[in-house]
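1. sequence and predicted structure are below.
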Amino acid sequence: MKPLYPIFLDISDRLCVVIGGGPVAERRVGGLLDAHARVRVVCLTATERLQQWAAMGRIELRMEPFQPVHLDDAMLVFAVTNEHTVNEEVARSAKERNLLVNVADAPEQGHFIVPSVVRRGDLCLCVATGGQQPKLTAQIADELAERYGTEYEKLLQLLGKLRSEILTATATDPQLRQEALERLHEQTPKLLAMIRAELDPEPEARAVLNQLLRPWLSQSSPKEGQR
C-alpha cells in the first residue's frame, strides 16, 4: 500500500452509498450513521439490522443489483459485497464519476481505507495498518478503548463549554486568552480524576478560571460614573 493521508471528513447530511448488505456493510453503515450521514444501501440480501434501520427510516435500502445510477449524488462509496467482480465494478463506476471509493476486499483498488474507531463523544481515536493487518488494528483499538474510557466524553464536554466561555470573555485580549486556555489545560488531570471519582469537576475548574479572569473582567467593566 502507498502511504495514506489521514483526514477527518464532515459528512453530516451528505449521501454515502454502501454496496453490499452483509456484516461488513452493517459496520460501515453504523459508522456513517454515527457521523450523521445520509446512507443508501444497495444489495440483494441485507442483515436484520440493516432492514431494521431501513424500516425506521434511518437508511435508504434498495434490494436490487448494483447499477452506476445508484452512485448519483454520493460523496463517498463503499464496495463491500462478497463478490469481487461486483466490487470491481463499483470501484470502476465510482472512479469514472470522480468519487472516493473504499473497496473492502482489495484496498489498493480504492482511494481510502476505513480505520478501527474508538469514540468518546468528540474524542475520536482511529487506528489503521494500511489494510495489511486488520486483526492487529482491532487489537490496538481495543487497547485504546480500555485506556480512554467514557470519562473522556464528560471531560471534553466540560472543556468545550469552558473554552467557549473563555473565548467570549477574552475576545479583546489574546494574551489573556492564551494564558486562560493553558491554565485550563493544566487542570485536565485533576478534572479527569474527579470525573473518575464521580465528582462534579466544574466548580473546581471555574474557581481556577475565575481567579485568573477576575482582574481583567473588573478592568473591562464600566466604572460607576461611566454607566
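-> Structure received.

2. from now on I want contacts and neighbour counts done on CA atoms only, so please keep to that.
-> Noted.

3. who touches whatever helix or strand Thr85 lives in?
-> Assigned by DSSP states H and E, Thr85 belongs to helix 84-96. Helix 84-96 is contacted by residues 19, 66, 68, 71, 77, 79-81, 100-103, 105, 109-110 when judged by CA atoms under 8 Å, 6 or more residues apart in numbering.

4. another structure for you, compare them:
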Amino acid sequence: MPHKKFPYYPIFLDVEDHDVVIVGGGAVCTRKAETMMRYGANVTVVAPDVTEEIAGWAESGKINLRRKEYEDGDLDGASIVIASTDDECVNGRVARDCRRRKIPVNVVDVTHLCEFIVPAIVDKGSVHLAISTGGKSPALARTLKEDLQKLVGPEYSELNDLLGSLRPSAKKALPTDADRKRFFDGILARGVLQMLRDGKRDEAHETIARACEEAGVEFPARAK
C-alpha cells in the first residue's frame, strides 16, 4: 500500500435523516449537536449529565437523549459518531467500538482516535468553505476562517444561486461537458462577480441573460 500523502480526504456529506450519536453532554457536544441539527441529522446524545440546551432540545423533541453511561449498544443504527467526554477511557472505548463496527468516528481534539475530523466552516448562504489543518492546529484553522469570512462576501452566494438556476437549461442546450464549461467560464469572465460585489445587480443579471441568449440557454424567469 502506498504511503499516504494527505491524512484526510476532504468530503461534504449529506447527513439529513441520518442517525448521529454524540457521546458526551458538555459544551463541546452541545455545539456539535446544534450543528448536526442544522444540517438535518437525527441526533441522539448519550450522557448522564447534559447542558441546559441539550435538555431543552430533548424536551421539545428536537433530539433524542439517553441520560446514562455509554454502552456499545448505543451505537446501534448510527451512521456517524462524535465523542467528547471528560473520561479518556470512555472516549477510547467509543473509538474502538466504532472501528469494530466500521462507523466513522470523531473524538474531539484527539486526532489519533479519529476516522474523520470536522473542519472549520465558513457559511455564506449556499456557499460553504471547509478549512482543515489536518488536526495539527485548530488555532490556525480559526484564523483562516476569520480571514475568509472577511474575504468572501454575499455576492458569491448570490452568483452561485444564479448559476445553479441555469444548470438544467444548460444541460438541455449544451450537449457536452466541454460546452457547458465554456459557457459557465464565459459568464464568470464577463465580470459578473465584481458587478454583484459593487451592487450592480441589474447589470449582472443582464450580462448573464445576454450570455444565455448567445448560447441558446434559457434564462429562468425566477432569476430575472
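-> Ah, there it is. Quantities reported herein were computed from a predicted structural model and do not represent experimental measurements.

5. can you give me the TM-score here?
-> Overlay of the two chains. TM-score (TM-score structural alignment, normalised by the length of structure 2): 0.84; 213 aligned residues with a CA RMSD of 2.5 Å.

6. count of residues packed around Cys16 of structure 1?
-> Counted with other CA atoms under 10 Å, the neighbours of Cys16 of structure 1 add up to 24.

7. coming back round to it: with structure 2 overlaid, how far apart is the helix holding Thr85 of structure 1 on average?
-> Mean deviation of helix 84-96 of structure 1 relative to structure 2 after superposition (mean CA distance after the TM-score superposition for structure 1): 1.3 Å.

8. now do that helix: which range of structure 2 does it align onto?
-> Helix 84-96 of structure 1 corresponds to residues 88-100 of structure 2 when matched by TM-score structural alignment.

9. related to what we said a few turns ago, give the other helices and strands that the helix or strand following the helix holding Thr85 of structure 1 contacts.
-> Next helix or strand after helix 84-96 of structure 1 toward the C-terminus (DSSP H and E): strand 100-103. Contact analysis of strand 100-103 of structure 1 by 3 or more CA pairs under 8 Å, 6 or more residues apart in numbering; DSSP states H and E lists strand 76-79, helix 84-96 as its packing neighbours.

10. I'd like those laid out as a markdown table, including mean neighbour count.
-> What follows is these, written out as a markdown table (neighbours: other CA atoms under 10 Å):
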| stretch | mean neighbour count |
| --- | --- |
| strand 76-79 | 25 |
| helix 84-96 | 18 |
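
11. need the ones you listed in JSON lines with distance to Ala193 of structure 1, can you?
-> Compiled in JSON lines, those are given as follows (distance: least, CA to CA, whole Å):
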{"stretch": "strand 76-79", "distance to Ala193 of structure 1": "40"}
{"stretch": "helix 84-96", "distance to Ala193 of structure 1": "48"}
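
12. looking at the ones you listed, which is closest to Gly130 of structure 1?
-> The minimum distance between Gly130 of structure 1 and those falls on strand 76-79, with 16.6 Å, by CA to CA.

13. how much does that closest one stray from structure 2?
-> Counting by mean CA distance after the TM-score superposition for structure 1, strand 76-79 of structure 1 comes out at 0.8 Å.

14. which position in structure 1 aligns with Thr44 of structure 2?
-> By TM-score structural alignment, Thr44 of structure 2 lines up with Arg40.

15. so what's its match up against?
-> Leu15, Cys16, Val17, Val18, Ile59, Glu60, Leu61, Arg62.

16. could you tell me where the longest helix out of those in structure 2 falls in structure 1?
-> Looking across structure 2 with DSSP state H, the single longest helix is helix 154-173. The aligned range for helix 154-173 of structure 2 in structure 1 is 150-169, by TM-score structural alignment.

17. which other residues reach that stretch?
-> Residues contacting stretch 150-169 of structure 1 (CA under 8 Å, 6+ apart): 120-123, 177, 180-181, 184, 191-192, 195-196, 202, 217.

18. find the pair from those with maximum spatial separation.
-> Largest separation among those by CA to CA: Arg120 and Leu217, giving 34.2 Å.

19. what is the neighbour count of whichever residue in structure 1 pairs up with Ala189 of structure 2?
-> Mapped onto structure 1 by TM-score structural alignment, Ala189 of structure 2 lines up with Glu186. Per other CA under 10 Å, the neighbour tally for Glu186 of structure 1 reads 11.

20. thank you kindly, that will do.
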